[in-house]
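Trainee: predicted coordinates and the sequence they were generated for:
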Amino acid sequence: MEPDIAYVASLIGDKARSRMLTALMSGKALTATELALEGEITAQTASSHLSKLVEGGLLSMRKQGRHRYFQLSDPAVAEVIERMLTLSATRNLATVRTGPNDPYLRQARICYDHLAGELGVRLFDALQQQRLLEIQGNDARLTQAGEAFFTGLGVDLCSLRQRKRPLCRSCLDWSERRNHLAGTLGQWILDDALARQWFKLRLDSRVIEVNKVGARQFAKRYGLADAEPSIDCTTRYNPQALVQSK
């Protein structure tokens, strides 16, 4: 059987479904009620859409208590959504500025399970400049020096390579239009920064909070010239005020 591109495209192409899929780019599992709010539709309509997305293999669902929780089925789906966000923005000729209006999202956000936004791109550039990472065609790989560097940080590269996903993968950033690092190594870097409390995930969005102390430690660890956030994430986050100020 040949791959049915039209079927997959139709699943993503519906506006309500695309909103729900984008909401799940945070990597968190969301309930049908939460996704109905994201899609701006009724609970009954959301249930129908979610069933189609599960049947189409784009979402996975599990029950816990009275609730059904939904997640993107795998990182490949997240990669397609991120690339479609990028593609749709480049085709919107009326918009000069690329990516989200929210400066917090532009600065640092989660792309399913790895770091994206300005800080993610700067990390990718720094690893390249230090010759720890190199581009091969449209993809990326660790150099010998890169393998030694990450092994020295305690990364079990053999274990990461045994997973189904690539160790390193270049992912075109929605807002920056340059590469950030995906793959199992990209996931490890984000998980490590979160465990060290350098970063913090916002519960209500894809935003990654970066405080000045954490930014300095992250910059020192990965050789960034400067990673201090342009926005102070210790102040109260008010996305509505940010939109109104534009």
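Mentor: Yes, it's here. Computed from a prediction, not measured in an experiment: that's the story for all the values here.
Trainee: alpha carbons only for contacts and neighbour counts from here, please
Mentor: Fine.
Trainee: list the buried ones in the helix or strand where Leu85 lies?
Mentor: Using DSSP states H and E, the element containing Leu85 is helix 75-91. Within helix 75-91, the residues scored as buried using 16 or more other CA atoms under 10 Å are 75, 77-79, 81-82, 85-86, 89-90.
Trainee: ok, and here's another one to check against it:
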Amino acid sequence: MKDGPDIARIASLIGDPARANILSALMGGVALTAAELAGEAGVTPQTASSHLAKLEEGGLVVPRRQGRHKYFALASDEVAGLLEGLAGLAAHRGHTRTRRGPRDAAMRHARVCYNHLAGDLAVQMFDSLVAEGALDLDHGITLTPKGEAVMAGLGVDLATLRAGRPALVRECLDWSERRSHLGGSLGRALFGRFLELGWVRREEGSRVVRFTGEGLRRFNAAFPRALEAA
């Protein structure tokens, strides 16, 4: 393609195995140092720094300084959505690097996708919100007045979210379910509320999200799976 966006450059940045591992590690939503990312990518710190410089130049990651330490994070929700979409395509085409196991099952059940919930339970939540009329998909994706009431009941401050820069609601293609889950600032705020309410906890060093027994009960009450078939 001679004119238009240079997708080849973005593809080449993501396509390197070490850089792909670095970006995947940052999908956990936590900023990491070059040394930590070197361990994730299986390369030396010097090589990781070289990869990070290329990713930063390409607009895929951004540096963050805290005191003497320098951390890296994904540049935006848009980058995270691209990576999740590519993961879904790879999974759908059978391009996997390891055999499935218990950890894979946990990731498919519930995980963090950059800053919001993903996996089977996230798809359940999205389907429930659509079935309840809280989300309208007829013209893109919008939060309805009923949805505003649902969010208020969960303690989500919509006024603050709407004043922010990111889109309020966004569909994100779930790589494991190959169906939509909720992204955008609302998806981030909901996941934050689940953490605040003690419904979930993040597994250290992983993207896996664990629901407590009471948390899962309350989640299922708020977003019933039975509505999926309605």
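Mentor: Looks like it arrived, so ask away. Values in this document were obtained by computation on a predicted structure and should not be read as measured data.
Trainee: after superposition, what is the TM-score?
Mentor: Overlay of the two chains. TM-score (TM-score structural alignment, normalised by the length of the second structure): 0.89; 223 aligned residues with a CA RMSD of 2.4 Å.
Trainee: so the helix holding Leu85 of the first structure matches what in the second structure?
Mentor: Mapping helix 75-91 of the first structure onto the second structure (TM-score structural alignment) gives residues 77-93.
Trainee: residue contacts, Phe194 of the second structure?
Mentor: Val200 (CA atoms under 8 Å, 6 or more residues apart in numbering).
Trainee: quick one: average offset of the helix or strand that contains it versus the first structure, please.
Mentor: Assigned by DSSP H and E, Phe194 of the second structure falls within helix 184-196. On superposition with the first structure, the mean distance recorded for helix 184-196 of the second structure (mean CA distance after the TM-score superposition for the first structure) is 0.7 Å.
Trainee: swap in stretch 120-131 of the second structure?
Mentor: Mean deviation for stretch 120-131 of the second structure: 0.8 Å (mean CA distance after the TM-score superposition for the first structure).
Trainee: which outside residues touch that stretch?
Mentor: Residues contacting stretch 120-131 of the second structure (CA under 8 Å, 6+ apart): 108-110, 135-137, 147, 174, 176-177, 179-182, 223-225, 227-228, 230.
Trainee: quick revisit: ok, the buried residues of helix 75-91 of the first structure vs Ile5 of the first structure, which is closest?
Mentor: Nearest to Ile5 of the first structure among those: Val77, at 13.4 Å, using CA to CA.
Trainee: distance of the closest residue to the closest one other than its chain neighbours relative to Ala76 of the first structure?
Mentor: Excluding the flanking residues, the one nearest Val77 of the first structure by CA to CA, 6 or more residues apart in numbering is Leu58, at 6.4 Å. Distance of Leu58 of the first structure to Ala76 of the first structure, given as CA to CA, to the nearest Å: 9 Å.
Trainee: ok, Gly214 of the first structure next?
Mentor: From Gly214 of the first structure to Ala76 of the first structure the distance is 30 Å (CA to CA).
Trainee: which residues of the second structure fall in helices?
Mentor: 7-15, 17-26, 34-41, 45-57, 77-92, 102-109, 120-131, 145-153, 158-163, 184-196, 213-222 (DSSP state H).
Trainee: okay, those in JSON lines with distance to Gln66 of the second structure next?
Mentor: Shown next, in JSON lines, are the helices of the second structure (distance: least, CA to CA, whole Å):
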{"stretch": "helix 7-15", "distance to Gln66 of the second structure": "26"}
{"stretch": "helix 17-26", "distance to Gln66 of the second structure": "17"}
{"stretch": "helix 34-41", "distance to Gln66 of the second structure": "14"}
{"stretch": "helix 45-57", "distance to Gln66 of the second structure": "17"}
{"stretch": "helix 77-92", "distance to Gln66 of the second structure": "22"}
{"stretch": "helix 102-109", "distance to Gln66 of the second structure": "30"}
{"stretch": "helix 120-131", "distance to Gln66 of the second structure": "32"}
{"stretch": "helix 145-153", "distance to Gln66 of the second structure": "34"}
{"stretch": "helix 158-163", "distance to Gln66 of the second structure": "26"}
{"stretch": "helix 184-196", "distance to Gln66 of the second structure": "23"}
{"stretch": "helix 213-222", "distance to Gln66 of the second structure": "34"}
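Trainee: related to what we said a few turns ago, out of the contacts of stretch 120-131 of the second structure, which are buried?
Mentor: 108-110, 135-136, 147, 174, 176-177, 179-182, 223-225, 228.
Trainee: returning to what we had before: so for Arg207 of the second structure, which of the helices of the second structure sits nearest?
Mentor: helix 102-109 (7.1 Å).
Trainee: cool, thanks, signing off.
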